[in-house]
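> Structure here, sequence nowhere to be found:
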């Protein structure tokens, strides 16, 4: 039976530090407990095919692997692996008793230094990016490569990774990604692999395949002012995800900066990495890997959305995040947003058709009726009667409505979404 550690370890007595506060966070694969000065991470007994934590022995092994691998970039951040024991008084971290699970223990990073928080505050600068580039170039120079690693950059492995993504997200087509966009990304990916065999093989020969981080994005990066960077929480559970072309890792953080609306820093990061590493060929494969990385993040969002034990609000947000990541993947693969215009006389079924089309394609439905009411401060469901071509139905107000619809459409298109404009347009 799987134990819900978020409820069991809710008391400060369960931790040797006796913290004054406990913040429990759940993902689809772990429980994370943020205390005053330290963080504990417990793996869930789940099996996703690419990840298997189903036995105590496996969870212990991967806790130890997490410690070993993350100390490559953060030797002073990861403190150890602690047993979770059952005592007559209950469950606790450390101490004497029956060992029922294990937790990775690490120092708590300052919230104000987390890259994701700094991005939300628009506080990331080129100096921060320089710190990341310097750390990564040195890391990849010394990272494991050659036999036992190089195969992860082969066409066979790359194809396996992408096809795995597509098979694992097929059930979310129509929920998190529209059918056309799914098919477009699949086709682009397969065509790119087939057309660039020489490029993949050349990058192996040039030593560009390394045992890297595997999860290089802002959630796993923290700064101490603009003096030091910590890049933590690498993938320990699957060497295939951790190892590959360094271009794939660069693409991940570049994509993440795009996701946060900082394409300027994304471009700067890629430019500085190429300058420092000398890897000018990276640009030829960057969009392919940005497509792949955005799609992986979309897939993870889908998994979180499907995790029933995760709070409903977190699941709902995960689905919206997945849609955004899939939209990014579509754009990187060369796809462009589509604008549908549904128009006709009043009462002919425009809105019914628009809603059906939106439900199937996941396009953003912009209704003239709802937009008109919003401009007038009227609730969408409220009936509002006016004489013919008077009040909110006057020609001037109608023109304002259509202009507002265009503005909303432009905003959606800039975010990579398809749009349905629904109005009479007379």
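Perfect, I can see it now. What you see is a predicted model; the values in this text were computed from it and never measured. Numbers count the residues shown, from 1 in each chain.
> Only C-alpha atoms from now on, for both contacts and neighbour counts.
Will do.
> Apart from its neighbours in sequence, what residue is nearest residue 59?
residue 53 (5.3 Å; C-alpha to C-alpha, 6 or more residues apart in numbering).
> Which positions in the strand or helix carrying residue 137 come out as buried?
In this assignment (DSSP states H and E), residue 137 forms part of helix 126-142. By neighbour count on 16 or more other C-alpha atoms under 10 Å, the buried set for helix 126-142 is 128, 129, 130, 131, 132, 133, 135, 136, 137, 139, 140.
> Show me where the protein has its strands.
Remark: strands assigned in the chain by DSSP state E are 23-26, 30-34, 38-43, 78-87, 90-93, 98-107, 209-211, 221-224, 228-231, 243-245, 339-343, 364-367, 419-423.
> Looking at these, spot the one closest to residue 118.
Counting by C-alpha to C-alpha, residue 118 lies closest to strand 221-224 out of the strands of the chain; the figure is 9.3 Å.
> which helices and strands does that closest one pack with?
For strand 221-224, the helices and strands in contact under the criterion 3 or more C-alpha pairs under 8 Å, 6 or more residues apart in numbering; DSSP states H and E are helix 115-120, strand 228-231.
> Single out the most deeply packed of those.
Across the helices and strands packed on strand 221-224, averaging neighbours per residue (mean count of other C-alpha atoms under 10 Å) puts strand 228-231 on top, at a mean of 20.
> check contacts around the most centrally placed residue in the chain.
For the chain, the residue sitting closest to the mean C-alpha position, by C-alpha atoms, centre = their mean, is residue 297 at 3.5 Å. Contacts for residue 297 were tallied using C-alpha atoms under 8 Å, 6 or more residues apart in numbering; they are 322, 325.
> Look up how far residue 96 lies from it.
Residue 297 sits 40 Å away from residue 96, going by C-alpha to C-alpha, to the nearest Å.
> about what we covered before: tabulate the strands of the chain (a markdown table), appending distance to residue 167.
Listed next are the strands of the chain as a markdown table, based on distance: least, C-alpha to C-alpha, whole Å:
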| stretch | distance to residue 167 |
| --- | --- |
| strand 23-26 | 25 |
| strand 30-34 | 23 |
| strand 38-43 | 25 |
| strand 78-87 | 35 |
| strand 90-93 | 38 |
| strand 98-107 | 32 |
| strand 209-211 | 25 |
| strand 221-224 | 30 |
| strand 228-231 | 31 |
| strand 243-245 | 21 |
| strand 339-343 | 28 |
| strand 364-367 | 26 |
| strand 419-423 | 27 |
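> wait, which of those strands is closest to residue 164?
Nearest of the strands of the chain to residue 164, taken as C-alpha to C-alpha: strand 243-245 at 15.8 Å.
> what's next to that closest one, contact-wise?
149, 150, 152, 153, 203, 208, 209, 210, 211, 212, 213, 214.
> quick one on the thing from earlier: show me what contacts the residue nearest to residue 59?
By C-alpha under 8 Å, 6+ apart, the contact set of residue 53 is 43, 44, 45, 46, 47, 59.
> cool, residue 2 as well?
Residue 2 makes contact with 44, 45, according to C-alpha under 8 Å, 6+ apart.
> ok, and here's another one to check against it:
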């Protein structure tokens, strides 16, 4: 790989414009589709996908330098090869030629680096298949077995912290009570009261007491049933967000499947994990994590309303309401000792 230093002289807008041209790519392509995400620009050619990191800084990562973006690309490839080894092909250089044109082949001065991936068929995506009613019990069983074996194989990184779980709950409550003129406050307080009471009064929580370096963002849109089965887009930028209880990971995916009308998948995931791990998780623990993750997803939805520019602002309140309904449903399943459930005002 060519050597490179920081190259702040080439603006992001110039890179995006150059990568929209099929001539910039080493392999022939009839077209290029550019998709903007929160932290990246993604370019889809006929057969491949290229991901360009934005030069942003957050609490979890600093991508303002070329060195920082390179490290992030390397981390993304390394971590995602665990569940999609043939998808993450490596890292490529974006170079400026002597004529100043930007390209991904040949020689020149390195101005950035991109993750290079195999493009997967949209029809294989779990989210797409769920919306079309095309997921079979055999598909779910194959997915459950792959995830259970992966999560059970990971070394323990220590116990789950109830303090951290409380922080996630209260952070979500804070954002949801102030969003959209307080329209989510009542539901958010009710959910958080149930979740916090469960943490306070159940001595067996969390029952598995095991953190692993997992995926961190198991959602149907990141799963491609194939065959072969591939799971992409783990949270490479944050060790803390990726380190979760396996039951937490699987309950979160089950909750997302429930949102898409396939509530039956969640129990299948957790039952298979219990068989592989040798210790089935309690229904209460599964409901707790489903409620927590739905609450967090509602918080993320309303946070999108503060972004500039705000893409699709009408989408986020509707999505937050969907997740809060799921959180409310899961939280209502929790049991605590008789007479110990606090009122919603106790959630703060």
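Cool, the structure landed. As the structure is a prediction and not an experimental result, all values here were calculated from the model.
> Who wins on neighbours among the contacts of residue 53 of structure 1?
Most neighbours among these, by other C-alpha atoms under 10 Å: residue 43, with 24 neighbours.
> Without its sequence neighbours, what residue ends up closest to that residue?
residue 30 (4.4 Å).
> ok, the equivalent of that neighbour over in structure 2 - how many residues close by?
Aligned by TM-score structural alignment, residue 30 of structure 1 pairs with residue 40 of structure 2. Counted with other C-alpha under 10 Å, the neighbours of residue 40 of structure 2 add up to 16.
> Check whether residue 40 of structure 2 really touches residue 69, as I assumed.
No. With contact defined as C-alpha atoms under 8 Å, residue 40 of structure 2 does not count as touching residue 69 (10.6 Å).
> Which residues are in contact with each of these two?
By C-alpha under 8 Å, 6+ apart, residue 40 of structure 2 and residue 69 have these common neighbours: residue 53.
> With distance to residue 26 of structure 1 added, can I get the buried residues of helix 126-142 of structure 1 in TSV?
Shown next, in TSV, are those (distance: C-alpha to C-alpha, whole Å):
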residue	distance to residue 26 of structure 1
128	29
129	29
130	32
131	30
132	27
133	30
135	29
136	29
137	32
139	30
140	31
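> Apart from its neighbours in sequence, what residue is nearest residue 51 of structure 2?
Counting by C-alpha to C-alpha, 6+ apart, the residue nearest residue 51 of structure 2 is residue 42, at 4.5 Å.
> quick one: contacts for the one you found?
34, 35, 36, 49, 50, 51, 52.
> can you pull the contacts of the first one?
What it means is residue 34 of structure 2. Residues in contact with residue 34 of structure 2, defined by C-alpha under 8 Å, 6+ apart, are 20, 41, 42, 43, 44.
> how near is the nearest residue to the last one once chain neighbours are set aside to residue 218 of structure 2?
In space, residue 44 of structure 2 comes closest to residue 33 once its chain neighbours are excluded; the distance is 5.0 Å by C-alpha to C-alpha, 6+ apart. In this view, residue 33 of structure 2 and residue 218 of structure 2 are 25 Å apart by C-alpha to C-alpha.
> Who has more neighbours out of the two?
Taking neighbours as other C-alpha under 10 Å, residue 33 of structure 2 and residue 218 compare with residue 218 leading, 22 against 14.
> Need the counterpart of the more buried one in structure 1.
For residue 218 of structure 2, the aligned position in structure 1 is occupied by residue 216, per TM-score structural alignment.
> Now check structure 1 for the residue matching residue 328 of structure 2.
If you follow residue 328 of structure 2 across to structure 1 using TM-score structural alignment, you land on residue 330.
> How about residue 49 of structure 2: what's its closest non-neighbour residue?
Counting by C-alpha to C-alpha, 6+ apart, residue 49 of structure 2 lies nearest to residue 117, which is 4.9 Å off, once chain neighbours are set aside.
> Could you list the buried residues of stretch 66-75 of structure 1?
66, 67, 69, 70, 71, 72, 73.
> Find me the equivalent region of that stretch in structure 2.
Under TM-score structural alignment, the match for stretch 66-75 of structure 1 in structure 2 covers residues 76-85.
> which residues sit against the matching stretch?
Residues from elsewhere that reach stretch 76-85 of structure 2, judged by C-alpha under 8 Å, 6+ apart: 87-91, 115, 230-237.
> In PyMOL, how would I select just the buried ones from the residues you listed?
The PyMOL command for the buried members of the contacts of stretch 76-85 of structure 2 (criterion: 16+ other C-alpha under 10 Å) is given here:
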select buried, resi 87+88+89+91+115+230+231+232+233+234+235+236+237
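> with the contacts of stretch 76-85 of structure 2 in mind, which one is nearest to residue 254 of structure 2?
residue 231 (15.0 Å).
> Can you get me a residue count around the residue lying closest to residue 251 of structure 1 once chain neighbours are set aside?
Distance criterion C-alpha to C-alpha, 6+ apart; nearest residue to residue 251 of structure 1, sequence neighbours excluded, is residue 290 at 4.9 Å. Counted with other C-alpha under 10 Å, residues neighbouring residue 290 of structure 1 total 26.
> swap in the one 5 residues further on?
Counted by other C-alpha under 10 Å, the residues lying close to residue 295 of structure 1 total 27.
> With residue 210 of structure 1 instead?
Counted with other C-alpha under 10 Å, residues neighbouring residue 210 of structure 1 total 25.
> and the gap between it and residue 188 of structure 1?
Residue 210 of structure 1 is 25 Å from residue 188 of structure 1, by C-alpha to C-alpha.
> How about residue 113 of structure 1?
From residue 113 of structure 1 across to residue 188 of structure 1, the span is 38 Å (C-alpha to C-alpha).
> swap in residue 164 of structure 1?
Relative to residue 188 of structure 1, and taking C-alpha to C-alpha, residue 164 of structure 1 is found at 15 Å.
> More neighbours: which of these two?
Set residue 164 of structure 1 next to residue 188 and count neighbours by other C-alpha under 10 Å: residue 188 wins out with 17 against 13.
> Can you tell me what the more buried one aligns to in structure 2?
Match for residue 188 of structure 1 (TM-score structural alignment): residue 194.
> which residue in structure 2 lines up with the residue nearest to residue 59 of structure 1?
Aligned by TM-score structural alignment, residue 53 of structure 1 pairs with residue 63 of structure 2.
> cool, and residue 283 of structure 1?
Match for residue 283 of structure 1 (TM-score structural alignment): residue 283.
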